[in-house]
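Colleague: Provided below for reference: sequence and predicted model.
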Amino acid sequence: MKLMLICPTWEDVHRRKMRARAFRFPPVNLTLLAAMTPEEWEVSIVDENVDDIDFEADVDLVGITTMTATAPRAYAIADRFRARGVRVVMGGMHVSAMPQEALQHADAVVVGEAEGCWHRVLEDFKRGEMKGIYRSEKFPDLAGLPIPRRDLLRKKANLTTDTIQTARGCPFGCSFCAVSYFFGREYRMRPVKEVIAEIEAMGSKFVGFLDDNIAGDRRYAKELFQALASEGIMWAGQASTTIAKDKELLKLAQKSGCKGLFVGFESISEDSLGEVGKRFNRVEEYREVIKRFHDHGIVVEGAFIFGFDHDDLGVFERTLEFAKKSGLDLAQFGILTPLPGTPLRARLEREGRIISNDWTMYNIGHAVFRPKNMTPEQLEEGTQWAWLQFYSSPSILARLFRLAGRTPSFLLPLLLINAGYHRMVYDAYGRKGWDRWDRRSASG
């Protein structure tokens, strides 16, 4: 029997341009499902971001994963296969939040993490008795998971295929984030020895950790970092600002080979952070957090969100000024997005502020709700302006000059990354986005 696992692409041309090869990671969830599929199945993976789908392929079952922004494309793919009589099962965060919607385009849907019910899906398919909805009885235990089938990926199509996940879940429950409803409010960790075994199987000198917070459980993180220190690798991942408060943890991260962290600062307004339940971020500590990372040889990419109820038109310039002067090496700017299943969406629906249910727009690049202190158009244009300003040539040169005095060995990699962002941003938004915002802000 033949199984095709598909990750759909973005339909929004601007977001496609913002996901250039240099910053793209493969669908690790599909490689894990492939590894969990019995040997009697012939499995293929199609990441539509890098490969075309063969809709005439000889397959028995198609599995599609999707986030909200790619859901319409996922549905279109499913419809084409089903028109041929091929059975389709769908899963992912969007499907878990909107299972009845997804069932209009699939024979079966998986709500939540698929590891706990994947074998049931395949067995029911073989018997011709597929159910409409599958759920795991509990959040899956992460111990004993097989090594993902990275051999099914086209390596040179991504930044790296050597990515790994060590834990799932998040106790914080920020109102805009879908992680806690999908993965749960408690951390579940893989045994460190299994993580190390997978890294050694990769044979790579650089590894990307896909955890939403690599140091969410500090005791586990310290054990992991101690084990990584003897592997001689370099790695990057994502962490909250709280990691910088633990000096021992920071030292271990440095010794383990940590070279870069993506940090969700979200806002430079305490009111906005409180609005979405991220009070553990302390704005007055941001500069010290960045300095501590730098003192340990760690590059920092900061993420910011615009569109909170406390944001006015001045938020773009204030945030940009902070991003430039705080010493951040890289930055990303996104629009607050009320994803299905989140408390944020429930609140904005109650307030009658959702203005679009076109899922392709739910990609942090579009305003799909009515902000309180600006128009949706101003929110979009201000966000584009922040991208364009931060990755303008003068801004990049200033950052690189500062870096040369701090960590000269990072100069070439960060030059290439900044140049990649510059190209992506100007391809997506162009000079028109800059001019539009300047005219609008000047007119008040």
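Modeller: Right, received. Where do you want to start? Numbering: from 1, shown residues only.
Colleague: Only C-alpha atoms from now on, for both contacts and neighbour counts.
Modeller: Will do.
Colleague: So what's the gap between stretch 109-125 and the chain middle?
Modeller: 23 Å (C-alpha atoms, centre = their mean, to the nearest Å).
Colleague: and if you look at stretch 375-392?
Modeller: Distance, centroid of stretch 375-392 to centroid of chain: 20 Å (C-alpha atoms, centre = their mean).
Colleague: Please point out which parts of that stretch sit buried.
Modeller: For stretch 375-392, the neighbour count (16 or more other C-alpha atoms under 10 Å) marks 376, 378-392 as buried.
Colleague: How about stretch 315-327?
Modeller: Buried residues in stretch 315-327 (16+ other C-alpha under 10 Å): 315-316, 319-320, 323-324, 327.
Colleague: now, among those residues, which is nearest to A71?
Modeller: F316 (29.9 Å; C-alpha to C-alpha).
Colleague: Tell me which of the buried residues of stretch 315-327 fall in helices.
Modeller: 315-316, 319-320, 323-324 (DSSP state H).
Colleague: all strands for the stretch 201-350 of the chain, in order.
Modeller: Counting by DSSP state E, counting those that start in this stretch, residue ranges of the strands within the stretch 201-350 of the chain are 206-209, 234-239, 258-266, 299-306, 330-335.
Colleague: Columns mean neighbour count and distance to S356 on top of those, output as JSON lines?
Modeller: Conversion of those to JSON lines gives the following (neighbours: other C-alpha atoms under 10 Å; distance: least, C-alpha to C-alpha, whole Å):
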{"stretch": "strand 206-209", "mean neighbour count": "20", "distance to S356": "34"}
{"stretch": "strand 234-239", "mean neighbour count": "20", "distance to S356": "30"}
{"stretch": "strand 258-266", "mean neighbour count": "22", "distance to S356": "23"}
{"stretch": "strand 299-306", "mean neighbour count": "21", "distance to S356": "18"}
{"stretch": "strand 330-335", "mean neighbour count": "22", "distance to S356": "14"}
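Colleague: quick one, which of those strands is nearest to A35?
Modeller: Short answer: strand 206-209, nearest of the strands of the stretch 201-350 of the chain by C-alpha to C-alpha, at 19.0 Å.
Colleague: which strands and helices sit next to that closest one?
Modeller: strand 163-164, strand 234-239 (3 or more C-alpha pairs under 8 Å, 6 or more residues apart in numbering; DSSP states H and E).
Colleague: Use this one as the comparison:
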Amino acid sequence: MNVLLLYPKFPQSFWSYDRLMEIAGLKATIPPLGIITVASLLPPEWNIRFCDRNVREETEDDWEWCDLVILSAMLVQKPDFLELVKKAHQLGKKVAAGGPYPTSVTQESIDAGVDYLILDEGEITIPLFIEAVNRGESQGTFRATEKPDVSQSPMPRFDLLDLDAYLMMAVQFSRGCPFNCEFCDIISLYGRKPRTKEPQQAIAELQALYDLGWRGSLFIVDDNFIGNQRNVKRFLRELIPWMEERNFPFTFITEASVNLAEDDELLELMGKSGFYAVFLGIETPDQDSLQVTRKVQNTRNPLVEACNKINKAGLLIYAGFILGFDGERAGAGERIRAFVEETSIPQPMLGILQAPHNTALWDRLAKENRLLVDHENQTGDQNTLMNFIPTRPIEEIAEEYVQAFWNLYDPAQYLRRCFNQCLNIRLANAKKQTMQFPLGKGLRLIAQVFWLQGIRRPEIRQQFWRQLWTIFWKKPQVLNMYLGLCAAGEHFWEYRVLARQRIAEQLHYDPLHPPMKSVSEPLLLEQAS
């Protein structure tokens, strides 16, 4: 069996960092960990070729060579996913597909003509698929009623990756989350009982990347790294000496719930083992909205104090925010903007609420007849109007989103937050840089940032040099982090224009809503100029 593994392209989005990738000479932020784990689960006698289409496109020879195409995708990759299924059928190739998008919205993959649907978690369903292929079955759907023991998961095929193409590498320690947020599909995909790998198993994956020559940042892709605090502490206690023996070859970033701030020991262990940043799902500073969406873990302690404590433990904060919760009061966008400025979170991900399939929110809205089931806007990106009828006017929510996002990523405000956040961080290891760039890419990125922000942008030129000089003298350990955040600003300053344009187009062309002048007219004026 000749198998072509394809990972679809991402559109330009908040997390695509297109402009940053360009100026750094990179292709993608992180590699697709899921599909290279699938590669490890396939029979050793099968011949494998792999293409991450965000790095390079497959060739016509790849298509002629293969007997079977295997795809994995998230919702945001839907357009390219569907095009690949179509091309495979035109060439007479069988298609197997899995991952979050086919698992959550299965009917769309069926309608597209996917031959083998390998849903849920592959450790259980891929062996079922292989057995069906060996029996000569030409199609099938393979599901699991239970969750696999991830301590038995194979090591991903890191050797298939072009390491030089990525900003950072990726590993996984756990799956699942103990919380019950109404809008989140993680608990439907992976369950509420966090399952973890064994410490030595995770360290073996780090060793594999080390042996392949990777040096730099690593994203631990868990949806909630601290879901099982007992096991994550076991891992960190073994990770610290491993990192020390190799002179800290990696720095780590991960995702966690805000209750991280409640565990001093965990914060200390993360700092000592090389973590430089964490993504927090803050969602909103409005306590009423947090209660409505069942994000009660964010209501136990003041959120500003939690952010300050995490900074003092040595961690840069990335965070997600959402507009459009039921019962939300007018001005939510401005309250989010004020919270971000108070906490100096550099890169707030602001999105409009969506109701994903197979979530408690989807089920509730279906019972209330508020779902727009034929709404084609749901794309998995943050600047998409909601796929349900909200409790306040959609035009008001959209206008607050555009205004807040535009102001949050004003170049001067963005650079000021980057500067303040870096100065607020207290370092656990005073000798190590907090962020590492891939070998051979750092000097190019720094030179580009100096040119773009220190010379070509007169509106921030003086601010850039003044802040850079202060960082250099007061806290040189965060210099890489600061320059990396500055470089990312080039992406967001382009993306805020695209986000505003997308919202304006949806309001104008969507027959359910009239156009919104306050968004569309400034956009047209800017395009004309």
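Modeller: Received, thanks. Since this is a predicted model, take the numbers as computed values, not measurements.
Colleague: so can I have a markdown table of the strands of the stretch 201-350 of structure 1 showing distance to K432 of structure 1?
Modeller: Output for these, formatted as a markdown table (distance: least, C-alpha to C-alpha, whole Å):
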| stretch | distance to K432 of structure 1 |
| --- | --- |
| strand 206-209 | 35 |
| strand 234-239 | 32 |
| strand 258-266 | 26 |
| strand 299-306 | 20 |
| strand 330-335 | 18 |
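Colleague: right, and those - which one's nearest Y362 of structure 1?
Modeller: strand 330-335 (9.3 Å).
Colleague: Where in structure 2 does that closest one align, residue-wise?
Modeller: Using TM-score structural alignment, strand 330-335 of structure 1 lines up with residues 347-352 of structure 2.
Colleague: which residues are contacting that stretch?
Modeller: 14, 318-324, 340, 381-386, 397-398, 401, 405, 408, 414 (C-alpha atoms under 8 Å, 6 or more residues apart in numbering).
Colleague: Stretch 145-156 of structure 1 too?
Modeller: 26, 28, 31-36, 44-45, 161, 198.
Colleague: Now with 7 Å, please.
Modeller: 31-32, 34-36, 44-45, 161, 198 (C-alpha atoms under 7 Å, 6 or more residues apart in numbering).
Colleague: quick one: it aligns where in structure 2?
Modeller: So stretch 145-156 of structure 1 sits over residues 153-164 in structure 2, by TM-score structural alignment.
Colleague: okay, how far is it across that stretch, tip to tip?
Modeller: Length of stretch 153-164 of structure 2, first residue to last, C-alpha to C-alpha, to the nearest Å: 26 Å.
Colleague: Give me the buried positions along that stretch.
Modeller: 155-158, 161, 163-164.
Colleague: same question, stretch 81-92 of structure 1
Modeller: In stretch 81-92 of structure 1, counting by 16+ other C-alpha under 10 Å, buried: 81-82, 86-92.
Colleague: In structure 2, what stretch matches it?
Modeller: Mapped onto structure 2 using TM-score structural alignment, stretch 81-92 of structure 1 covers residues 88-99.
Colleague: Kindly report the same for stretch 174-189 of structure 1.
Modeller: Counting by TM-score structural alignment, stretch 174-189 of structure 1 sits on residues 181-196 of structure 2.
Colleague: what about the matching stretch, how long is it end to end?
Modeller: End-to-end for stretch 181-196 of structure 2, by C-alpha to C-alpha: 21 Å.
Colleague: And that stretch, how far out from the chain middle?
Modeller: With C-alpha atoms, centre = their mean, you get 16 Å for stretch 181-196 of structure 2.
Colleague: got the buried residues for it?
Modeller: Of the residues in stretch 181-196 of structure 2, 181-192, 194-196 count as buried by neighbour count, 16+ other C-alpha under 10 Å.
Colleague: got it, and stretch 343-359 of structure 1?
Modeller: Judged by neighbour count using 16+ other C-alpha under 10 Å, the buried positions of stretch 343-359 of structure 1 are 343-346, 348, 354, 359.
Colleague: wait, which of the residues you listed is closest to G169 of structure 1?
Modeller: The closest of the buried residues of stretch 343-359 of structure 1, once distances to G169 of structure 1 are taken by C-alpha to C-alpha, is P343, at 16.6 Å.
Colleague: Against R345 of structure 1, how distant is the nearest residue to the closest one once chain neighbours are set aside?
Modeller: Ranked by C-alpha to C-alpha, 6 or more residues apart in numbering and with sequence neighbours excluded, the top spatial neighbour of P343 of structure 1 is S175, at 4.9 Å. Per C-alpha to C-alpha, S175 of structure 1 is found 8 Å from R345 of structure 1.
Colleague: Same question for S256 of structure 1.
Modeller: Here S256 of structure 1 is placed at a distance of 39 Å from R345 of structure 1 (C-alpha to C-alpha).
Colleague: for T375 of structure 1, same thing?
Modeller: Distance from T375 of structure 1 to R345 of structure 1, by C-alpha to C-alpha: 18 Å.
Colleague: quick revisit: among the buried residues of stretch 343-359 of structure 1, which are in helices?
Modeller: 343-346, 348.
Colleague: I'd like those residues written out as JSON lines, with distance to K138 of structure 1 added.
Modeller: Output for these, formatted as JSON lines (distance: C-alpha to C-alpha, whole Å):
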{"residue": "P343", "distance to K138 of structure 1": "22"}
{"residue": "L344", "distance to K138 of structure 1": "25"}
{"residue": "R345", "distance to K138 of structure 1": "25"}
{"residue": "A346", "distance to K138 of structure 1": "25"}
{"residue": "L348", "distance to K138 of structure 1": "30"}
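Colleague: which among those residues gets closest to L61 of structure 1?
Modeller: Looking across those and measuring by C-alpha to C-alpha, the closest to L61 of structure 1 is R345, at 33.4 Å.
Colleague: didn't that closest one look like it was pressed against P338?
Modeller: Yes - using C-alpha atoms under 7 Å, R345 of structure 1 is in contact with P338, at 4.4 Å.
Colleague: ok, which stretches of the stretch 101-250 of structure 2 are helices?
Modeller: Using DSSP state H, counting those that start in this stretch, the helices found in the stretch 101-250 of structure 2 span residues 106-112, 122-134, 186-190, 199-211, 229-245.
Colleague: Which one, of the ones you listed, ends up nearest to P476 of structure 2?
Modeller: Nearest to P476 of structure 2, of the helices of the stretch 101-250 of structure 2 and by C-alpha to C-alpha, is helix 229-245 at 20.9 Å.
Colleague: For that closest one, buried residues please.
Modeller: Buried, per 16+ other C-alpha under 10 Å, within helix 229-245 of structure 2: 231-233, 235-237, 239-240, 242-243.
Colleague: so who does the alignment partner in structure 2 of F265 of structure 1 touch?
Modeller: Aligned counterpart of F265 of structure 1 in structure 2: I282 (TM-score structural alignment). Listed by C-alpha under 7 Å, 6+ apart, the contact partners of I282 of structure 2 are 298, 319-321.
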